[in-house]
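Colleague: A structural model of the following input is requested.
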Amino acid sequence: TLPHQTDHFFKSMMMPVLAPAGVQEYIDFGVHGYAMSRYSGCWVAFKALADTVETSASVDVDPDRVQVVIPEDFAIPADGLNIRWPDPPLVQEKRLLNQKLYAALAYARANRLNRVIIDAPDARLGIITSGKSYLDVRQAFDDLGIDEALAAEIGIRLYKVGMVWPLEADGVRLFAAGLEEILVIEEKRQLLEYQLKEELYNWREDVRPRVIGKFDEKGEWAHIGRSDGTVDHGDWLLPAAGELTPAMIARVIAGRIERFFTSDRIQARLAFLQAKEKSLSERLFSIDRVPTFCSGCPHNTSTHVPEGSRALAGIGCHYMVTWMPERRTGTFTQMGGEGVPWVGQAPFTS
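Modeller: Next comes the predicted model:
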């Protein structure tokens, strides 16, 4: 059981994925999701992160806020794209791969779900991001003291992606034109980065920018020999493990622009962020206040095991029993698989 990332699963199911950046976009993209589904015939996925779901905000609920634009550059076939009966599997597959996904791309293009937010007349560094990571990038800009005017002076172009899969190619190439480097900032494993590299790979070498994201220029799977005979691999820039924070993003942005722009103000802000991160990582108290079950919760009594026995944990609140050694409960498994570890242990149990 690992921290999950469902957008890769949605991709495998050939479902366009919308990634709202905040509570307001949950409403706006919700409207677009319904409209895109009706237009293209696709199931449309919606990326929901706890950081956004478990929060609140003031929002505009004007029913006319989102004006849906019907694409003019895609021809709907005479028999449409939606479900019908009978509909053999191979016919469905052909329609999905040859028409429905391209209809979804046309919808994203017509409604500008992906767009440039900050531009510069002579942009050198492009940043492409989406969802929560977009807000983290804006926070990183604020932390570094980079407003839109300074970003233009530095040469930064910022591209916000609303539909993270499939990645609409025309907008990407317009965004990438003239850039020296593109930094992809996204939480967890690469989704945008792999698509971006694929779409730019066959572009002319004289206009194709360098693309980095989770790893630096050495590459993700690089096997690099050192002078001492040992081998190394690419260095993580924005790790996929754990949480991506605005401070981590700020350090990477500052490092990438340092090749052609720096200022005492940015360096001072960066030093402050590093000191703050260091202080937050240090323990202030020598005791731990371990979470436990709420008063009245059945887990308070149901997790006690008979003398001489031991139990195995599951996912959810029950997992907290693994922090209580006196209740002799170890290991854990995914939701729905709680009994599986017993299968392997049963032959060795009397």
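Colleague: from here on, just use CA atoms for contacts and neighbour counts.
Modeller: Will do.
Colleague: pick out the residue nearest the middle of this structure.
Modeller: residue 187 (3.6 Å; CA atoms, centre = their mean).
Colleague: quick one: it from residue 132, how far?
Modeller: Using CA to CA, to the nearest Å, one gets 8 Å for the distance from residue 187 to residue 132.
Colleague: need the next SSE after the helix or strand harbouring residue 171, C-terminal direction.
Modeller: Element membership for residue 171 (DSSP states H and E) is helix 169-176. On the C-terminal side of helix 169-176, the closest following helix or strand by DSSP H and E is strand 181-185.
Colleague: which residues touch that next one?
Modeller: By CA atoms under 8 Å, 6 or more residues apart in numbering, the surrounding residues in contact with strand 181-185 are 124-130, 133-134, 137, 176, 192-193, 209-214, 238, 249.
Colleague: separation between the residue nearest to residue 83 when sequence neighbours are not counted and residue 342?
Modeller: Using CA to CA, 6 or more residues apart in numbering and skipping the chain neighbours, the partner closest in space to residue 83 is residue 41 (7.2 Å). According to CA to CA, residue 41 and residue 342 sit 44 Å apart.
Colleague: structure for this one too, so we can compare:
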Amino acid sequence: MKQPVICIRVLINQLPRQLRRGIYEMDERFTQASGTHVYTGCELLVKGALESGVSLLTGYPGSPLAEVFDVIQRNAELLKNNGIVAQIANNEALSIARLNGSQMADVRAIAFMKSVGLHVASDALAISNLAGTTEGAVVVVGDDTWSHSTQVPADSRFLARHVYTPLIEPSTFQELKDWVNCAFQISAAADLYVCYLTTENQASGGGNVELQPNIYPDITGLKRVNLDTELIDADKRVVLPPHTAQIETETLQERLPTALEMARHLGLNTIQFARETSGKNRFPLGFVSAGLAHSCLLHALGELNLYGDIPVLKLGMTHPIDADIVREFAEQIDEIYVVEEKRPLLENEIKALLTQMYQDGGIKRYVNIWGKQFPDGLAGIPAASGLDTSILIQKLIPLLKHRLATESGTGDSEEADPLVDLRHFSREETLQKAVAEQQIAIPQRTPTFCPGCPHRDSSSVFLEITRQFMDADYMKKHHASGPVDIVFHGDIGCYSMLKYEPFPRLMHNLSAMALGGGSGAGIDNKQIVFMGDSTFFHGGLAAISDSIKNNQDIAYIILDNQTTAMTGHQPTPAGELDILGNPTFAQDIELVAQGLAGSSEIDIVRTNPEDRGHYKKYLEKPILKP
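Modeller: Model prediction:
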């Protein structure tokens, strides 16, 4: 006998259309063609795309890049007036597919997503990247290195290498904007997509930058083109064996080296604060860094009165690494210290490069590379979470004392390299300790739903149901059965906060985006799966179909609040307007669920959680249905 799969759609009262549309005045900062102005990191990414002649902006909202889509929405008039297409894809993989299609014409296209979104997009990115580019395709990824709003640790550098994309890591806010154009130039020249890595601190922070005029593209939504199919190279665009191996060889031997040459031409990799050295006069140490870690490093050196005194190799393109500039840097110093967030990726790659050079005779001495471990038992750069200036100061003071300073045996005076001020180091250590010991009385609270959110009503009703279902007297009286212990599954969305008080009873297991239903296979308990409306369109349809196909005894609670709430209230496919305010077909979740259920006996109930009495009645019987 088939087990029921119940799709319950939870609705809220609809706002009047004119209120839901939103009224935005075009932000003049996004048409400013010269001078300076202040922007957030996400705003700089959009301004950088406009200054680069972009035709298509797409992606899927996720912290720390969710604000990008708010910026796009606020500047809808500017984009529409110039025919620039902006679309939120149903998921990250579909946004890469849009980039793939865009590269059949001479246009520039850019996609935005968070780190776990890149996981979702990786299959599409791998094949699209090998198919190549025309004017350029850029994938902007936001890494939440501190895991403030991301369920798994983020380090997208590894995935970029896995799919053969060049990787750019801007450091300053000026670079965050300007290097978008560099990424497009590299993409077009190398015939590869470019991954453009930002972090939470960069995306959510901001600064004052110098501006350039916007470049409006020739091919737009207002000036469309027809492709001449006779000119499409199917062997290139359709990546299939036996051509895959040939394309891989071409990528490794020609396309990635071209990306590196373009990065050299654009000056993305630089040796800062180089010293005149020769032979035995090398500087004792130097640093290698990239991205936000580089900014933190310079800040830390400044706080230690060492800014500009120690050589630093700044890598703007971190894949592929420029072996020539690494060799040049290594010849100037005795030891290299790599400062990077997360795992030792740059450290290990630079070790491999210099070891190979030493073995091949390209350099005359072995160069020690340190990073996550410092010499003589000193603690190195943390491999977990992110970096900030204070962390680096705490790690660098012992190292610099050890490598650059000496103390006299009397203890009454200090002798040191003029570069190092040990008394200043001591004052800085005292300051760091004092700051660490500060006790700030902030009320502790866990994340919860926004006031007025319908998830509050849904959760409160389910909390009552779970309590009553475990009450033998209640179950005997109302349902003529014994107690029922419900297992709750969830995935990524607002409802994942059910883990916290007052609702921890409603979250036993968490799966990846849209996969909560799949985690219930093989369990005999009655099961509930929470799913959001945006998640439903992201991939939840497949999970529901899978449950139906495999006869799971499971109830899907689709919490439809008509918005992508957790990332900033971006529109969903169920809405009547797209991100630019254009009318669009509103897809009905209930009708889609009915299409999946077909002629089966699966219950699909539509109800409003504000009417708690009726809502509870609707829930109890379908959940207990044999």
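Colleague: of residue 41 and residue 342 of the first structure, which one has the most company?
Modeller: Using other CA atoms under 10 Å, the more surrounded residue of residue 41 of the first structure and residue 342 is residue 41, with 20 against 13.
Colleague: trace that one over to the second structure, please.
Modeller: Residue correspondence to the second structure (TM-score structural alignment): residue 41 of the first structure is matched to residue 191.
Colleague: hang on, its match packs against residue 255?
Modeller: Yes. Judged on CA atoms under 8 Å, residue 191 of the second structure makes contact with residue 255 at a distance of 6.4 Å.
Colleague: translate the residue nearest to the centre of the first structure into the numbering of the second structure.
Modeller: So, by TM-score structural alignment, residue 187 of the first structure is matched to residue 341.
Colleague: now for that match: which residues touch it?
Modeller: Counted by CA under 8 Å, 6+ apart, residue 341 of the second structure has contacts 145, 293, 381-387.
Colleague: at 10 Å what do you get?
Modeller: Counting by CA atoms under 10 Å, 6 or more residues apart in numbering, residue 341 of the second structure touches 145-146, 155, 289-294, 372, 381-388.
Colleague: taking those residues one by one, which sit in helices?
Modeller: Within the contacts of residue 341 of the second structure, residues falling in helices by DSSP state H are 291-294.
Colleague: if I look at residue 108 of the first structure, how far off is residue 210 of the first structure?
Modeller: According to CA to CA, residue 108 of the first structure and residue 210 of the first structure sit 25 Å apart.
Colleague: on that earlier part again, and for residue 187 and residue 132 of the first structure, which residues touch both?
Modeller: residue 244.
Colleague: okay, stretch 95-105 of the second structure sits on what stretch of the first structure?
Modeller: Using TM-score structural alignment, stretch 95-105 of the second structure pairs with nothing in the first structure.
Colleague: how about residue 10 of the first structure, what's its partner in the second structure?
Modeller: Mapped onto the second structure by TM-score structural alignment, residue 10 of the first structure lines up with residue 160.
Colleague: wait, its match sits on residue 195?
Modeller: Yes. Using CA atoms under 10 Å, residue 160 of the second structure is in contact with residue 195, at 6.6 Å.
Colleague: between these two, which one's more packed in?
Modeller: residue 195 (30 against 24).
Colleague: how big's the offset between whichever helix or strand that one is part of and the first structure?
Modeller: Here residue 195 of the second structure sits within strand 194-199, counting by DSSP H and E. By mean CA distance after the TM-score superposition for the first structure, the fitted strand 194-199 of the second structure averages 0.9 Å away from its aligned residues in the first structure.
Colleague: just the helices in the first structure please.
Modeller: For the first structure, the helices defined by DSSP H cover 7-12, 23-40, 50-53, 89-95, 101-110, 131-144, 148-154, 169-176, 192-201, 246-257, 264-281, 299-302, 340-345.
Colleague: which strands and helices sit next to the fourth one?
Modeller: Using 3 or more CA pairs under 10 Å, 6 or more residues apart in numbering; DSSP states H and E as the contact criterion, no secondary-structure element is in contact with helix 89-95 of the first structure.
Colleague: and that helix, how far from the second structure on average?
Modeller: Once the two are superposed, helix 89-95 of the first structure sits an average of 1.8 Å from its aligned residues in the second structure (mean CA distance after the TM-score superposition for the first structure).
Colleague: just the buried residues of that helix, please?
Modeller: Going by neighbour count (16 or more other CA atoms under 10 Å), the buried part of helix 89-95 of the first structure is 92, 95.
Colleague: for the stretch 201-350 of the first structure, just list every one of the strands.
Modeller: Assigned by DSSP state E, counting those that start in this stretch, the strands in the stretch 201-350 of the first structure fall at 210-212, 224-225, 231-232, 311-313, 329-332.
Colleague: how about these in CSV, adding distance to residue 302 of the first structure and mean neighbour count?
Modeller: Converted to CSV, those look like this (distance: least, CA to CA, whole Å; neighbours: other CA atoms under 10 Å):
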stretch, distance to residue 302 of the first structure, mean neighbour count
strand 210-212, 50, 20
strand 224-225, 53, 12
strand 231-232, 50, 12
strand 311-313, 11, 20
strand 329-332, 12, 17
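Colleague: okay, the ones you listed in JSON lines with distance to residue 288 of the first structure next?
Modeller: Putting the strands of the stretch 201-350 of the first structure into JSON lines (distance: least, CA to CA, whole Å) gives the following:
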{"stretch": "strand 210-212", "distance to residue 288 of the first structure": "39"}
{"stretch": "strand 224-225", "distance to residue 288 of the first structure": "42"}
{"stretch": "strand 231-232", "distance to residue 288 of the first structure": "38"}
{"stretch": "strand 311-313", "distance to residue 288 of the first structure": "22"}
{"stretch": "strand 329-332", "distance to residue 288 of the first structure": "20"}
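Colleague: which position in the first structure pairs with residue 445 of the second structure?
Modeller: Per TM-score structural alignment, the equivalent position to residue 445 of the second structure in the first structure is residue 289.
Colleague: quick check: residue 192 of the second structure vs residue 131 of the second structure, distance?
Modeller: Using CA to CA, one gets 8 Å for the distance from residue 192 of the second structure to residue 131 of the second structure.
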